[in-house]
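1. structure, please.
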Amino acid sequence: MRRRLFALLLPLAFVAGCGSGSATEDGKLAVVTAFYPLQFLSERIGGDQVSVSNLTKPGAEPHDIELTPRQVGDVAGAGLVVYLKGFQPAVDEAVAQEGKDHAFDAASVVSLLAATEDDDHEHETAEGGMDPHVWLDPVRFATIADKLGERLGQADPEHAADYKARATALHAELDKLNTEYATGLKTCARRELVTSHEAFHYLADRYDLTEVGITGISPEAEPSPQRLAEVARTAKETGTTTIFFETLVSPAVAETIAREVGAKTAVLDPLEGLTDSNADYFSVMRANLTAITTALGCTA
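-> I've put the predicted structure just below:
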């Protein structure tokens, strides 16, 4: 039914968005992004040469968003659409229908890295699916930044050198963040990260941690009693002191496990969207690092 409704809305969406074109009235490249981390990359690399809009509203949970007709029109009229295929079905569908000729798929960079490093199996969750949260690994996120800089240059050749320079500068900042994580998590009393949502496989893999997720890829999934018992048993065996929950989902399940094992709860943000207008990717990642080092008893 949803697909039929989507098809019926497409003509209306095109009318709603056709006036925007691939550039804004002031000549900037119109870039449409799927959710916050890709918005962050696009704004930092695009600079003053682009006008960036985000399909996921601030504070909204991005996995299951539905697009309005105007948003589908924005996808059609953008100079570049930046998305992560497989993460948001509604965005995937809009890109396939309206934006595939002017889209940058961050997942294609992840696939290329996985093929090169032969490590794609390492990011399967307990449910057997793939963890899409690649932006939580600063090293991989830096490579996506490089490729996005190149793609922006293709869409707007006049400013290609500017995009490349900003991508290079951002890569250096992400390298610094990676060093901070590697140093901070080198020596810890524990290395098990108990989380409400299996969103941290890439981060855990990069820094030799083990993620124990209460639920799988979908943060709104209900864990089975067997899974709850298994996580509680693991938490007790490893001496876990902190059960992490995330910003955009109820902490109830994490609190249940914490009470059972005598642990506390704390926020670990998967950075799918911002809840604080004064925060950005780097400030949230550094807050995450502080939370992890405290919970795992790490010493720099």
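
2. for the rest of this, base every contact and every neighbour count on C-alpha atoms.
-> Noted.

3. give me the next element, helix or strand, following the helix or strand containing Ile257.
-> Using DSSP states H and E, Ile257 maps to helix 252-261. Beyond helix 252-261 on the C-terminal side, the first helix or strand identified by DSSP H and E is strand 264-267.

4. who are the packing partners of that next one?
-> Packing partners of strand 264-267 (3 or more CA pairs under 8 Å, 6 or more residues apart in numbering; DSSP states H and E): strand 242-245, helix 252-261, helix 281-296.

5. now do 7 Å
-> When contacts are defined as 3 or more CA pairs under 7 Å, 6 or more residues apart in numbering; DSSP states H and E, strand 264-267 sits against strand 242-245, helix 252-261.

6. and Gly86, how many neighbours?
-> 14 (other CA atoms under 10 Å).

7. did I read that right, it in a strand?
-> No - Gly86 is assigned coil when assessed by DSSP: H, G, I helix; E, B strand; the rest coil, not a strand.

8. quick check: closest non-adjacent residue to it.
-> Asp92 (7.0 Å; CA to CA, 6 or more residues apart in numbering).

9. need the helices and strands packed on strand 264-267 in TSV with mean neighbour count and distance to Ser283, can you?
-> Output for these, formatted as TSV (neighbours: other CA atoms under 10 Å; distance: least, CA to CA, whole Å):
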stretch	mean neighbour count	distance to Ser283
strand 242-245	26	18
helix 252-261	18	24
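
10. run this one through as well so I can compare:
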Amino acid sequence: MFTHNSRVRTRLLPLAMAAALVACGCGCGARANGGGKPVIAAAFYPLAWLAEQVAGPGFYVQNLTKPGAEPHDLELTPRQVIDVGESKLAFYVKGVQPAVDKAVRQHAKGHSLDAESVVRTLPAPQDEAGDGAADPHLWLDPTRFATVATALGERLARVDAPNAAVYRSRAAQVVTRLNALDAEFRTGLRDCARKEIVTGHSAFGYLAERYGLTQVGVAGLDPDAEPSPRRIADLTGLVRRTGATTVFTETLTSPKTAATLAQEAGVRTEVLDPAEGVRPHSHDDYFSIMRRDLATLRPALGCS
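-> You can find the predicted model right below:
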């Protein structure tokens, strides 16, 4: 499973301390904005967004990752570990955030939903594939994300049976919107001069598979990984051979490596957002991010 080996440190509180904190309950530090509502602990932005759409106002959705933070770097506070354990549902993607994986495994095993468990996953890039390693960026395929929305609606229907029809209805509405987004991408990327998308890190495998593109990642799944000089030289040659005009950087990670490749290859850079998070005070949401990505891809790939 994808663990971001040397970069991510999962400093969770010792089990004995965690047990003591859980035992004292909410009185040890009340949640800031729960308002007494049942809580969905969502690991990072796209899951928090989806949970808000499907759960509606009856739940408080707690995003464990602060706005503007790179989700792969998350280290949970003791309070957040308690919140995961006390939540009605812990909603996450296994393999993105080892700290969340550990908190769920230890404190929320019976009330969690791993989005990866309800869709067909893609393997991690070949250079990172361990035993059963999967690419976790499934939300970048709207059709897979629609499947997750349906599964979330069903899970909430079991959590709050008297309102089951409401959650299923909200999930169906989200699915309709995601299917419309998928149609926009299929139309917009149907006739393109180029198929290769050269990205700062390998976050766009699901998007590439869905729309007939080929992802070429400068780094692997770890956005902070430093490719070797040999890798940069190989990619420079590939960019030139394919006629690619653009190397894509991202919003929450350093553009340095991708910019180096672009300079070596004599091409430009553009931002392609993996929708892993939004900046503080941003008015973006999942749909606006995805549509902006489509608008960025079309000229870069020479789409008619």
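
11. onto which residues of the first structure does stretch 213-223 of the second structure map?
-> Stretch 213-223 of the second structure corresponds to residues 209-219 in the first structure, going by TM-score structural alignment.

12. list the contacts of that stretch.
-> With contacts defined as CA atoms under 7 Å, 6 or more residues apart in numbering, stretch 209-219 of the first structure is touched by 125-127, 131, 191-201, 204, 221-223, 227-228, 231, 249.

13. which of those residues are buried?
-> Buried members of those, scored by 16 or more other CA atoms under 10 Å, are 125, 131, 191-201, 204, 228, 231.

14. helices - which of these land there?
-> 201, 204, 228, 231 (DSSP state H).

15. quick one: which two of those residues are the most distant?
-> Largest separation among those by CA to CA: Ala204 and Leu228, giving 20.8 Å.

16. buried ones in the helix ranked longest in the first structure?
-> Using DSSP H to define each element, the first structure has its longest helix at helix 160-184. Across helix 160-184 of the first structure, burial judged by 16+ other CA under 10 Å covers 160, 162-164, 166-171, 174-175, 177-178, 181, 184.

17. and stretch 71-88 of the first structure, by the same measure?
-> 71-85, 87-88.

18. so how far is it off the chain centroid?
-> 15 Å (CA atoms, centre = their mean, to the nearest Å).

19. what's that stretch aligned against in the second structure?
-> Residue span in the second structure matched to stretch 71-88 of the first structure, by TM-score structural alignment: 80-97.

20. distance of Ile214 of the first structure relative to Phe200 of the first structure?
-> 12 Å (CA to CA, to the nearest Å).

21. I meant to write Gly273 of the first structure there.
-> As judged by CA to CA, Gly273 of the first structure and Phe200 of the first structure stand 15 Å apart.

22. also Asp156 of the first structure?
-> 34 Å.

23. how about the corresponding residue of the first structure for Tyr60 of the second structure, secondary structure?
-> Using TM-score structural alignment, the partner of Tyr60 of the second structure in the first structure is Ser51. Under three-state DSSP, Ser51 of the first structure falls in the strand class.

24. tell me who's in contact with Gly188 of the second structure.
-> The contact partners of Gly188 of the second structure, by CA under 7 Å, 6+ apart, come to Arg298.

25. which one in the first structure is aligned with it?
-> Match for Gly188 of the second structure (TM-score structural alignment): Gly184.

26. that match and His102 of the first structure, how far apart?
-> 40 Å.

27. quick one, helices of the stretch 1-150 of the first structure?
-> Secondary structure of the stretch 1-150 of the first structure (DSSP state H, counting those that start in this stretch): helices at 2-17, 36-46, 69-77, 89-94, 106-117, 138-155.

28. now do the contacts for the residue lying closest to Ala55 of the second structure once chain neighbours are set aside.
-> Distance criterion CA to CA, 6+ apart; nearest residue to Ala55 of the second structure, sequence neighbours excluded, is Tyr167 at 6.2 Å. Neighbour list for Tyr167 of the second structure: 54-55, 153, 156-157 [criterion: CA under 7 Å, 6+ apart].

29. Tyr167 of the second structure -> the first structure?
-> So, by TM-score structural alignment, Tyr167 of the second structure is matched to Tyr163.

30. can you give me the distance of its match to Cys18 of the first structure?
-> For Tyr163 of the first structure, the distance to Cys18 of the first structure - CA to CA - is 26 Å.

31. one more: Pro11 of the first structure?
-> The value you get for Pro11 of the first structure to Cys18 of the first structure, if CA to CA is used, is 10 Å.

32. the more surrounded of these two?
-> Using other CA under 10 Å as the criterion, Pro11 of the first structure and Cys18 rank with Cys18 on top: 17 against 13.

33. mind checking how far the aligned residue in the second structure for Leu248 of the first structure is from Leu272 of the second structure?
-> In the second structure, the residue paired with Leu248 of the first structure according to TM-score structural alignment is Leu252. Taking CA to CA as the measure, Leu252 of the second structure and Leu272 of the second structure are separated by 11 Å.

34. of those two, which one has the most company?
-> A count of neighbours by other CA under 10 Å puts Leu272 above the other of Leu252 of the second structure and Leu272, at 24 against 18.

35. counterpart of the more buried one in the first structure?
-> So Leu272 of the second structure corresponds to Leu268, using TM-score structural alignment.

36. let me see the contact set for that match.
-> Neighbours of Leu268 of the first structure in contact, by CA under 7 Å, 6+ apart: 244-246, 288.

37. find the nearest non-adjacent residue to Gly205 of the second structure, please.
-> Using CA to CA, 6+ apart, the closest residue to Gly205 of the second structure is Gln215 (6.1 Å).

38. same deal with Glu226 of the second structure?
-> Ala219 (6.6 Å).

39. how about Asp269 of the first structure?
-> Counting by CA to CA, 6+ apart, the residue nearest Asp269 of the first structure is Glu246, at 5.2 Å.

40. just give the number of residues close to Ala157 of the second structure.
-> For Ala157 of the second structure, the neighbour count with other CA under 10 Å is 18.
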